[in-house]
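*Asks:* no FASTA, just this:
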């Protein structure tokens, strides 16, 4: 074959082109990683998303699904934190890439992000479905225990919405067992979730114990002080107003808390309520200040709880004002579907309103209460079934693993038997050969 053969030239050109494509792919992959890194470091949310868009563009240029998956995963995590309403478009792209990759780990992560999206929309049934599916897949794959634990943490938080505190306790405990100190942030949240569950069943001493564990795992000042607020609130529930007031007073002077309107309003509201119970009217200005902050930030859920505290404060000294506050509490709780605050307001309005208004609120209260009990019972049964199914799935996985191990062991034994049999056959054949040869010579 001559060096100028057309066939040889075509092969050389193809090899050069492939090498260039490979180099270009590597270059674009490196650019995608660089832009993702810059997006993480950016102090501006808008700038971060522009950087993620550029990273996505370079990742697409690599035609490597693994690189595209990694960029879309990072972007979706960022969207969950800062722009959850914008998740669907990125999740649609992620789903297509995940289908091509076909791994349980990728499918599990995608389902976890779907859970985040539906939880943001307060669609608890759908969120539960996706978190459940993700947790199952990732536990089967045994490749991403951190995301699996995160899913269980979210499942536990949904159980708490439906007052299934016992179920949430079990789910959070399973999540902690998965982590084994791998991720302190999720471990902190799981301990915090356990504390909330214990508080929900009025086991306040256990609640304090788990809040303390969560506080030790907290790595930033805000997290530590939010947990300290939860500890103070628990002391208040235990009747230790002095300890609760002492902790909340310290938090009310914190620069970290005061820089966050939501937490500032929460601390002032609870400090005012504790003082109201222990010192009387001295707590009112604090609760009013909390309402002012929540109104400025249009935080309706916080407003509903603050209105309930104000209504209780004025119930004896100024009944007319108290009634107005209960109406506001009901209106704001209804707007954000805050079930507990809504039922608490309805219960009071049923007693304090006159005539036809009282009947209307009584009717709404019983209808809502029956509906809530039905939904919570259904959810509790669903959670119980889920835990049973998950337990059975784990048992089946262990059984399958044991069966695989036995099959492998049996295969190894068979191979040894085959090998020994073959050796014996060869030795016998050699012996037979020499015996026959010896007889032939004779």
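*Replies:* Everything's here; your move. A quick note: this is a predicted structure, and the numbers were derived from the prediction, not measured.
*Asks:* from here on, contacts and neighbour counts on C-alpha atoms
*Replies:* Noted.
*Asks:* Could you name the helices and strands sitting against the helix or strand encompassing residue 382?
*Replies:* Counting by DSSP states H and E, the element that carries residue 382 is helix 355-441. Using 3 or more Cα pairs under 8 Å, 6 or more residues apart in numbering; DSSP states H and E, the elements in contact with helix 355-441 are helix 145-161, helix 165-179, helix 339-352.
*Asks:* orientation of the longest one relative to helix 339-352 in degrees?
*Replies:* For helix 145-161 against helix 339-352, the angle between stretch directions is 10 degrees (axes from the mean of the first three to the mean of the last three Cα atoms, to 10 degrees).
*Asks:* can you check the second one too?
*Replies:* Taking the same axes, to 10 degrees, one finds helix 165-179 and helix 339-352 inclined to each other by 160 degrees.
*Asks:* Buried residues of helix 165-179, list them for me.
*Replies:* Across helix 165-179, burial judged by 16 or more other Cα atoms under 10 Å covers 165-169, 171-176, 178-179.
*Asks:* Check the longest one too.
*Replies:* Using 16+ other Cα under 10 Å as the test for burial, helix 145-161 gives 145-161.
*Asks:* Just give me how far that helix sits from the chain centre.
*Replies:* 5 Å (Cα atoms, centre = their mean, to the nearest Å).
*Asks:* quick check: angle from that helix to helix 355-441?
*Replies:* Going by the same axes, to 10 degrees, helix 145-161 makes 150 degrees with helix 355-441.
*Asks:* Run through who's touching helix 145-161.
*Replies:* With Cα atoms under 8 Å, 6 or more residues apart in numbering as the test, helix 145-161 has contacts from 109, 112, 124, 128, 131-132, 134-136, 138-139, 165, 167-169, 171-172, 174-176, 178-179, 182-183, 186, 189-190, 193, 197, 379-380, 383.
*Asks:* try this one next to it:
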């Protein structure tokens, strides 16, 4: 009798490859969902629809393991949105979550830089400087370091440490990384020019106007708000007409940039100019906008809190599903292995019985009967 051999190691290898393949397909599917949701979030972010952007970033996060680079990216984006709408506590909470799990290094300078900006907006300037230093120490390229140095100079400016601010900002004008990035160069020129203006230095006018021209050529409405405000202040006691003109330009730029905070600043500054009717009009608009911003931000904070809660529940469901699937695959694998072992034991036992001389196979009845019958016929 021919014995059929079972290739046990080959089958186990096949089973392992099958299980790995299933996990890889699941991972690939999750990554595709992450990419799709991230793209949607980015599209809404470009349109300043931050509630929708925040929602989709949180959805995207649930499809990526909590230590991967993509996961860190979504948290950085959600924290940036929170910081922009004034939810500084939420921003800090999101970054803290990221730092607790993130095992990479790519986004660490950005997290620390954003924390510094958040503390800056809350007037915790010393705390802000600490995080700018951490961000700078971890920055991997010269442009990142230059941006952080500019931000640090702005802190010194607001702390009225003007000489220290100039010492921090002035060297950046000859930085090669900034010469290739006009947006950031304009920021440095404007901050430096404004600091020089406060110290009544002659170079102030040139740097302030250079920054304005750069931003105007780039159609940088966010940057033009600051430039127009600074030039309005520069001309306040030199030329009332120019001061008012730049204040109005700052207001127009804030409308184009959809920046409510900057619009508030422009309105506040416009109340300083013009006759009493104009000032009254701008002040009333300022009060109405300020109330509207506070209300909108409170609504947004509540929405974000709900989105985050729902996203956390969704993430838990995804993890639960993955765990159940892994358990099921492991159980199937265990059953198959046990079945193989039982079959192997059966084969071994069968071979032992077949090769044992004490156990002789019985003759098949029909053949034995026919043989005996023939013999009887011959004897007669």
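*Replies:* Great, that's in hand. This structure is a prediction, so every number in the text was calculated from the model and none was measured.
*Asks:* ok, back up a step: adding distance to residue 263 of structure 1, write the helices and strands packed on helix 355-441 of structure 1 out as TSV.
*Replies:* Compiled in TSV, these are given as follows (distance: least, Cα to Cα, whole Å):
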stretch	distance to residue 263 of structure 1
helix 145-161	19
helix 165-179	24
helix 339-352	19
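*Asks:* Out of those helices, flag the one nearest residue 221 of structure 1.
*Replies:* Closest approach to residue 221 of structure 1 among those is made by helix 145-161 (21.8 Å; Cα to Cα).
*Asks:* ok, average deviation of that closest one from structure 2?
*Replies:* In the superposition against structure 2, helix 145-161 of structure 1 averages 0.9 Å from its aligned positions (mean Cα distance after the TM-score superposition for structure 1).
*Asks:* Can you spell out the matching residue range in structure 2 for that helix?
*Replies:* Mapping helix 145-161 of structure 1 onto structure 2 (TM-score structural alignment) gives residues 68-84.
*Asks:* try stretch 360-379 of structure 1
*Replies:* Under the alignment (TM-score structural alignment), stretch 360-379 of structure 1 falls on residues 281-300 in structure 2.
*Asks:* ditto for stretch 328-342 of structure 1
*Replies:* Taking TM-score structural alignment, stretch 328-342 of structure 1 hits residues 249-263 over in structure 2.
*Asks:* quick one: that stretch to chain centroid distance?
*Replies:* 27 Å.
*Asks:* Need the distance between the two termini of it.
*Replies:* The straight-line separation of the ends of stretch 249-263 of structure 2 (Cα to Cα, to the nearest Å) is 11 Å.
*Asks:* buried sites along that stretch?
*Replies:* Across stretch 249-263 of structure 2, burial judged by 16+ other Cα under 10 Å covers 249-255, 257, 259-263.
*Asks:* In a markdown table: those residues, plus distance to residue 162 of structure 2.
*Replies:* Converted to a markdown table, the buried residues of stretch 249-263 of structure 2 look like this (distance: Cα to Cα, whole Å):
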| residue | distance to residue 162 of structure 2 |
| --- | --- |
| 249 | 27 |
| 250 | 24 |
| 251 | 27 |
| 252 | 30 |
| 253 | 28 |
| 254 | 27 |
| 255 | 31 |
| 257 | 29 |
| 259 | 28 |
| 260 | 28 |
| 261 | 25 |
| 262 | 23 |
| 263 | 26 |
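*Asks:* Was I right to think residue 195 of structure 1 contacts residue 206?
*Replies:* Yes: with contact defined as Cα atoms under 8 Å, residue 195 of structure 1 reaches residue 206; the gap is 6.9 Å.
*Asks:* picking up where we left off before, after superposition, how close is the match of stretch 360-379 of structure 1 to structure 1?
*Replies:* Averaged out, stretch 281-300 of structure 2 is 1.8 Å away (mean Cα distance after the TM-score superposition for structure 1).
*Asks:* So which bits of stretch 59-66 of structure 1 are buried?
*Replies:* 59-62, 65-66.
*Asks:* Which of these fall in helices?
*Replies:* Counted as lying in helices by DSSP state H, out of those, are 59-62, 65-66.
*Asks:* What lines up with residue 166 of structure 2 in structure 1?
*Replies:* That one, residue 166 of structure 2, aligns with residue 245 by TM-score structural alignment.
*Asks:* Output the contacting helices and strands for whatever helix or strand its match lives in.
*Replies:* Assigned by DSSP H and E, residue 245 of structure 1 belongs to helix 241-252. Packed against helix 241-252 of structure 1 by the contact rule (3+ Cα pairs under 8 Å, 6+ apart) you find helix 221-238, helix 261-279.
*Asks:* quick one: buried residues of it?
*Replies:* By neighbour count with 16+ other Cα under 10 Å, helix 241-252 of structure 1 contains the buried residues 241, 243-245, 247-249, 251-252.
*Asks:* Not counting stretch 130-147 of structure 2 itself, show me its contacts.
*Replies:* 108-113, 115-116, 148-149, 151-152, 172, 175, 177-178, 184.
*Asks:* filter the residues you listed to the buried ones?
*Replies:* 108-113, 115-116, 148-149, 151-152, 172, 177-178, 184.
*Asks:* ok, residue 199 of structure 2 touching residue 164?
*Replies:* No: the pair residue 199 of structure 2 / residue 164 is not scored as a contact, 11.9 Å apart, by Cα under 8 Å.
*Asks:* ok, residue 406 of structure 1 - contacts?
*Replies:* By Cα under 8 Å, 6+ apart, no residues touch residue 406 of structure 1.
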